[in-house]
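[1] Structure of the sequence below:
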Amino acid sequence: MAGPLGAEVFLSVLCAEGLTVVEVPGWRTWNRNAKGPWGALHGVMIHHTVTSGTARTVEICRSGYEGLPGPLCHGVIAKDGRVHLVGYGRANHAGLGDPDVLRAVIAETPLPRDDEATVDGNRAFWGFECENLGDGEDPWPSVQLEAIERVSAALCRAHGWGAGSVIGHLEWQPGKPDPLGFSMDGMRARVAGRLHIPVPPTPPTPTKPVVDLSLLIRAAQHDPDQVGTPVSYPGVRIVEVALVDEGLLQKGYLDGHYGWSTRTAYSAWQESLGYRGRLPGQPADGIPGLATLARLAKKHSFDIVA
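    Prediction:
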């Protein structure tokens, strides 16, 4: 049993599994939640669409048709392997099914024959429609089958399920034939194999560079005419890059030392914000203060330590 992942997490786990995802506008809030609950979730259900043409298939699965409003699934797996997200929440895909099948999915035990239709499947399963005519002759390209495998594995990973939580519509509701053209036992074996392949960790979000205001002031107050090594630290260069981007400092003076060129450029930045020197007609001092540095940091994506 598991609660919904949240739309952004759902998207991220599919992408992490190496899938190409197409976001249909509005998918995050398109659902049938007003008509009934969604969750707890117990598995992933695979369907075929009995349609041809990806654009037409996606539109039908998003909007539905007379007598069955959309969304008809959460995602459409096209023949080229791309996954088109059409909805998030309760979707009209599973209908009523067999309670014994649901218990087997939850326990991840062999599925019994589906001979009842008394349990709401729309609340209990993720649903994916796969572009196929469903006549037993329309081929299933290898990239599409791999996408079904990856989608199923991605959601099993996210919820801590095994491959036994992946079923076909034909295993849930009496009289349903889908998906026709490949074996669900074979697909579960593929999913089980993929679950043993680690997913590369998501690269950490790059952190913003940080400028220590006290060290920056110390560097800025250093007298450039004083004999000795100029006072500097990496934060000076961060500020200089921002001043170059502002067009206030020539790139040739981007050297990490708070010399006269940097100080003059920072003075121009202060004056652009309305600051002036202490005496009439005197330019701004070019020594960074919290207010002016905060404005520069916000504009050029670095943080400051005051």
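
[2] can we go C-alpha only for contacts and neighbour counts from here?
    Noted.

[3] mind listing the strands for the stretch 51-200 of the chain?
    64-65, 68-69, 75-77, 83-85, 96-97, 119-120, 125-130, 166-168 (DSSP state E, counting those that start in this stretch).

[4] Give me whichever of those is most buried.
    Compared across the strands of the stretch 51-200 of the chain, strand 75-77 shows the largest average neighbour count, a mean of 30 (mean count of other CA atoms under 10 Å).

[5] if I pick L170, what's in contact with it?
    Going by CA atoms under 8 Å, 6 or more residues apart in numbering, L170 touches K176, P177, D178, P179.

[6] Just the ones of those in helices?
    Among the contacts of L170, no member is found in helices (DSSP state H).

[7] Most neighbours out of these, which is it?
    Neighbour tally across these (other CA atoms under 10 Å): the maximum, 26 neighbours, falls on P179.

[8] Please tell me how far that one sits from R237.
    60 Å (CA to CA, to the nearest Å).

[9] try A94
    In terms of CA to CA, A94 sits 59 Å off from R237.

[10] Please apply the same query to R295.
    For R295, the distance to R237 (CA to CA) stands at 17 Å.

[11] higher neighbour count, these two?
    R237 (18 against 13).

[12] Give me the next element, helix or strand, following the helix or strand hosting that one.
    Following DSSP states H and E, the helix or strand that holds R237 is helix 234-245. The helix or strand immediately downstream of helix 234-245 is helix 260-272, counting by DSSP H and E.

[13] how distant is that next one from the center of its chain?
    41 Å (CA atoms, centre = their mean, to the nearest Å).

[14] repeat for stretch 135-148
    26 Å.

[15] residues of that stretch that come out buried?
    W140, Q144, L145, E146, A147, I148 (16 or more other CA atoms under 10 Å).

[16] I'd like the structure of this one too, to check against the first:
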Amino acid sequence: MAPPASASAFLKALEQEGLVVVEVGDWRDHNRNHKGPWGPVHGVMIHHTVTKGTASTVRIVREGYAALPGPLCHGMIAKDGRVHLVGYGRANHAGLGDDDVLAAVIAERDLPVDNEATVDGNRHFYGFECENLGDGKDPWPEAQVEAIVRASAALCRHHGWSARSVFRHLDWQPGKVDPRGPGLDWDDIERRIAKRLGSKPPTAPRPTPSRPVVDLSQLVAAARSNPKAAGQPVTYAGVRAVEAALVDEGLLAKKYSDGHYGTTTVQAYAAWQRRLGYSGKDADGIPGKTSLTRLGQRHGFDVKG
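    Just a heads-up that it's a prediction; the model follows:
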């Protein structure tokens, strides 16, 4: 078990690894600690932001959205390799994830494929968001990749962790696809982190997560089945992939991402439909093929039916 580094030690570790660090406002005291504990910490999680432009990205990850308040990470790694510190402490970056993955990170061994969302990752991991559109096409400049390597190595060095303590959001939570894109070879990043730490690189590649498949007919049935019901989920696993996507879009609060396609999820999906330009009965919160496919393309799931 490792207590989080102090904010000063965190900053020093990054700078000693040769990074250019930009301190944003009151980052040392900007956190979500009032919502739960921060620590013990066990690893470093890397994300992409689905945004464009450094200034706007810094603002978003610092302030968050109405449904997902900031900070959304501890540091934002821009395309030029600068690390913008936006918060320190508990941050809304990891969400719920797989307890078997947590156990593997702690043990620094090969990760299993994530298939559950039961453990609070915001408590246990440092988080770096990386400026990228997240469409699988936006490139990752070498300066940004090197900054990922150095930021990860800095925290591993501070805590005495290996490169296996660094992983991706997609390794943690089902339905996530970040980070991805041309120029981002995760196995190579792990080797580079290990080299900086003077240790042997991992011998086994990270598992390739399978893309969830959301059955449209089942999802429609879920959306129409007693939406006012609460408590025990009444639907099927595909609902979680859709809920996670709506959370990422800032349309659904994380506390409602529970596998139950209730009134709040219907309202969130209706907001997604309106964002696509639909109105009236076409924006009633009941998924259609086109709107669901568009959501899946952005958030890493396929649509059946």
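
[17] how close does D245 of the first structure get to G43 of the first structure?
    For D245 of the first structure relative to G43 of the first structure (CA to CA), the value is 52 Å.

[18] Of the two, which one has the most company?
    More crowded of D245 of the first structure and G43, by other CA under 10 Å: G43, with 27 against 13.

[19] Run through the residues that contact the more buried one.
    V105, I106, A124, F125, W126, C156, W161, S165, V166, I167.

[20] switch to 6 Å and redo it
    Contacts here follow CA atoms under 6 Å, 6 or more residues apart in numbering; on that basis G43 of the first structure touches F125, S165, V166.

[21] What of M45 of the first structure?
    M45 of the first structure neighbours (CA under 6 Å, 6+ apart): W126, G127, I167, G168.

[22] Report the secondary structure state of it.
    The three-state label given to M45 of the first structure by DSSP: H, G, I helix; E, B strand; the rest coil is strand.

[23] Is there a neighbour count for D100 of the first structure? I'd like the number.
    17.

[24] Kindly report the same for L216 of the second structure.
    18.

[25] Equivalent analysis for P25 of the first structure, please.
    Around P25 of the first structure there are 11 residues (other CA under 10 Å).

[26] quick one: it and G18 of the first structure, what's the gap?
    P25 of the first structure is 21 Å from G18 of the first structure, by CA to CA.

[27] Same question for S142 of the first structure.
    15 Å.

[28] residue boundaries of the helices in the second structure?
    Under DSSP H, the second structure gives helices at 7-16, 54-63, 99-107, 121-124, 142-159, 169-172, 186-197, 216-224, 238-248, 263-275, 289-299.

[29] Let me have those in CSV, extended by distance to A78 of the second structure.
    Formatted as CSV, these follow (distance: least, CA to CA, whole Å):
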stretch, distance to A78 of the second structure
helix 7-16, 15
helix 54-63, 6
helix 99-107, 26
helix 121-124, 22
helix 142-159, 6
helix 169-172, 18
helix 186-197, 17
helix 216-224, 37
helix 238-248, 20
helix 263-275, 27
helix 289-299, 21
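
[30] what's the strand or helix carrying R218 of the first structure aligned against in the second structure?
    If you go by DSSP H and E, R218 of the first structure is part of helix 213-221. Residues of the second structure offer no counterpart to helix 213-221 of the first structure, counting by TM-score structural alignment.

[31] Name the nearest residue to the corresponding residue of the second structure for A153 of the first structure, ignoring sequence neighbours.
    Matched by TM-score structural alignment, A153 of the first structure corresponds to A153 in the second structure. Leaving aside its sequence neighbours, A153 of the second structure sits nearest to I193 (CA to CA, 6 or more residues apart in numbering; 5.5 Å).

[32] Can you give me the separation between the equivalent of that neighbour over in the first structure and G36 of the first structure?
    Under the alignment (TM-score structural alignment), I193 of the second structure maps onto V191 of the first structure. For V191 of the first structure, the distance to G36 of the first structure equals 30 Å [CA to CA].

[33] Name the residue in the two with the higher neighbour count.
    Using other CA under 10 Å as the criterion, V191 of the first structure and G36 rank with V191 on top: 24 against 12.

[34] my guess is the more buried one meets E149, correct?
    Yes: judged on CA atoms under 6 Å, V191 of the first structure makes contact with E149 at a distance of 5.4 Å.

[35] Now V21 of the second structure. Nearest residue, chain neighbours left out?
    Closest to V21 of the second structure by CA to CA, 6+ apart is V83, at 4.8 Å.

[36] Could you measure from that neighbour over to L197 of the second structure?
    Taking CA to CA, one finds V83 of the second structure at 20 Å from L197 of the second structure.

[37] OK, contacts around the nearest residue to A124 of the first structure once chain neighbours are set aside?
    Using CA to CA, 6+ apart and skipping residues adjacent in sequence, the residue nearest A124 of the first structure is L41, 4.4 Å away. Contact analysis of L41 of the first structure by CA under 6 Å, 6+ apart lists M1, A2, G3, A124, F125.
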